[in-house]
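>>> using only what follows, build the 3D model:
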Amino acid sequence: GFTVWRLPSGDRVAVYTHRGAEPPGWLRRLLEEVYSRLPGPGLVEVHVYPDTRAALEAVAALAAEAGAAAPVGFEAAMHEAWSGLPRIHLAARDLEALGRDTGEAMAGHEAVHAALHGSLEYYLLPPWADSPEAYYIAATTVKDLEAHLEAERRGLGWIPRRLARYWGPPPRGCPHSAEELLDTLRSAALHLALHGEPPETGCPRLHLPLQALHRLALGPERPWTRRRLLYQAVLETHEGLQGNA
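You can find the predicted model right below:
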C-alpha cells in the first residue's frame, strides 16, 4: 500500500507498506513531534515490513541496486539514503515486540537520521579512505553521535535515554571482530552524548578511537566534518583486529 502524510511542519512522509504490514499507530504522531523540533527532510520515505526478515530482504535488494554495502544486521528500524532521498525502514512486528517506549525510540532515532543524513554524501566512500570497512565503522559511529547530540539539543532527549535503557551499558573488554568494534563504538557514542565522556571499557586498544570520538563530541565543528579523525583511529584498531585474527 501507499499513502502520503502531510505533517504540520510542512514535511511529507511517503508511507509504503509491504506484505500486508501496517505502520504502528503512534508513528505519525512521533514524526510530527520530531520534525516540529528540528528541521525536517522535506520528503522522507517510510517503508513498513511485517518483520525483520522481510525488511532485510528488501534492504539488501536496494543496496545491491545502489551498489552499496548491505547492513550486517537489522534491529526493527534503520535509515539510508542510497537513492539520494532519506528512507526509513521499519519491521512492524519487531517494533511491537520491543514495547512502545523502545519502539518509538528506535523509529525516532531513524527519523532524526533522516533529517541530518538524508542525502547521498553520507553514504559515499571518500577518496582518502583506503579501508571501506574501517570507514563504514567510523562513519556509522559519527552519524549516530550526531543524531544523539541533536536529539539532546532539540528537546528530544527521551530518544537516546530510552535507547540507553534498552541497550544497557557499553560492553567492557576488547572487541574481537569488526562487528563487535562497531557495536562498541556506537554504544560509546550514545554514552558520550548522554554523559559527556567516553565509557570505561577496560580495553587499551580502544583508547584512540574513544578519545577521537570524545574530541568530535566536544569540538565546535560538526562531528561529520572531522570524521577522518575517527577513521584514522578506527583504522589502527581495525588493523589490530585483523592482525590478531
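>>> when you work out contacts or count neighbours from here on, use the C-alpha atoms and nothing else.
OK.
>>> quote the end-to-end distance of stretch 161-179.
23 Å (Cα to Cα, to the nearest Å).
>>> scratch that, stretch 45-58 is what I was asking about
14 Å.
>>> buried residues of that stretch, list them for me.
Neighbour counts over stretch 45-58 (16 or more other Cα atoms under 10 Å) mark 45-52, 55-56 as buried.
>>> for the lengthiest helix in the chain, which helices and strands make contact with it?
Ranked by residue count and defined by DSSP state H, the top helix of the chain is helix 132-153. Other helices and strands packing on helix 132-153, by 3 or more Cα pairs under 8 Å, 6 or more residues apart in numbering; DSSP states H and E, are helix 100-116, helix 158-167, helix 178-195, helix 227-244.
>>> for the comparison step, fold the sequence that follows:
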Amino acid sequence: MAEQPLNDEQFVYTFHSELLPSQVEGFMRLQADMDIAARDFEGYRGQELSCQENQADGLNHCTVKIRFTSLEYCLAWLDSSVRRNLLFHAEDAIGYHYRASVETQSFEQWIAVRSGQHPATWKVNLLVWLSLYPCVMILTRIGQTTLGRLPLPLNMLISTAITIAVTGWLLVPWLSRLYGGWLLNRSMRWNWVHGTTIVGFLLLFLVLFSALSMPSSLDQANLQLHRC
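As a prediction, the model looks like this:
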C-alpha cells in the first residue's frame, strides 16, 4: 500500500480488552495481523497498543488505538470482511471475544478538525447520545426475530457494526452540521436552549419507544392469563 499523505484530520477508534495471562500472546499476534491487514485499507495511519497487568484481578488490561485519516475510512475497515475473519479465527484460537468502545474524544477531535475549533466535550457527548439511543432501540426492536436468535457474541458484533456505521456515517455528521453553530458557541443562553432541545428529543424518543413496547408487554400478559 502506498504511504498515506499526512494531514491534520484523523479519527481514532479505541478498543479496551481484559485478558487472561494465557490470552495475551495470542492477542498480540492478532493485533499484529490486524495491523498488516489494515495497511491495505485507504486512510490507515497505524495503531498504538499498550497492556498493563492489574494486580487486583490478575487480568491484563490492553488498549488499542487505531488511526485513520477520516471517520469514513475507519468505518470501512471496521465493517470489512477481512477484519471479521481475523476476529473469528482469534475467537476460536484463544477464546477471546473482541469488545470495543468509541471514545467520545474521537468524535470531538474529528468535529474540531472539520470546524477548526474545539467544541465542548459535553456537547459532543450529547450529540453522540442523541445518535446512539434511537439507533440502538430501533435495532433491538427490529432485530428480535433475526439478530436476537444469534449467539450473543455474534449478535453484539453485528449489532455494534451496524450501530457504529449508522451513527458515524449518518447521524453524528448530520447532527454536527445541524448543531454546528451551537457546538462552537459559548453563550450560556444558547447552551441552555440547544442543550434542552437535545434532552427534549431524548425524552420524546423515550416516550415513543415506551409506547411501542406496550403492545408486546400486553401480549405477554394475555398469554400468561390464557395459560392460567
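>>> TM value for the aligned chains?
Aligned and superposed, the two chains score 0.31 in TM-score terms (TM-score structural alignment, normalised by the length of the second structure); 125 aligned residues with a Cα RMSD of 6.1 Å.
>>> let's have the buried residues of stretch 45-58 of the first structure in TSV, adding secondary structure and distance to Y35 of the first structure.
What follows is these, written out as TSV (DSSP: H, G, I helix; E, B strand; the rest coil; distance: Cα to Cα, whole Å):
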residue	secondary structure	distance to Y35 of the first structure
E45	strand	14
V46	strand	14
H47	strand	18
V48	strand	19
Y49	strand	23
P50	coil	25
D51	coil	26
T52	helix	26
A55	helix	24
L56	helix	27
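>>> would you mind finding the most buried of the helices and strands packed on helix 132-153 of the first structure?
Counting by mean count of other Cα atoms under 10 Å, helix 100-116 has the highest mean neighbour count of those, with a mean of 23.
>>> so can I have a markdown table of the buried residues of stretch 45-58 of the first structure showing distance to S187 of the first structure?
Listed next are those as a markdown table, based on distance: Cα to Cα, whole Å:
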| residue | distance to S187 of the first structure |
| --- | --- |
| E45 | 27 |
| V46 | 25 |
| H47 | 26 |
| V48 | 26 |
| Y49 | 26 |
| P50 | 27 |
| D51 | 24 |
| T52 | 22 |
| A55 | 23 |
| L56 | 22 |
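>>> just the residues you listed now: which is nearest Y231 of the first structure?
Y231 of the first structure has its nearest neighbour among the buried residues of stretch 45-58 of the first structure in L56, at 26.9 Å by Cα to Cα.
>>> gap between the closest one and A63 of the first structure?
10 Å.
>>> and what of R161 of the first structure?
30 Å.
>>> then V44 of the first structure?
18 Å.
>>> hey, which helix is longest across the second structure?
As assigned by DSSP H, the longest helix anywhere in the second structure is helix 188-227.
>>> for that helix, name the packing helices and strands.
Secondary elements touching helix 188-227 of the second structure (3+ Cα pairs under 8 Å, 6+ apart): helix 121-142, helix 180-183.
>>> closest one to L218 of the second structure among the ones you listed?
Of all those, helix 121-142 sits nearest to L218 of the second structure, with 15.9 Å by Cα to Cα.
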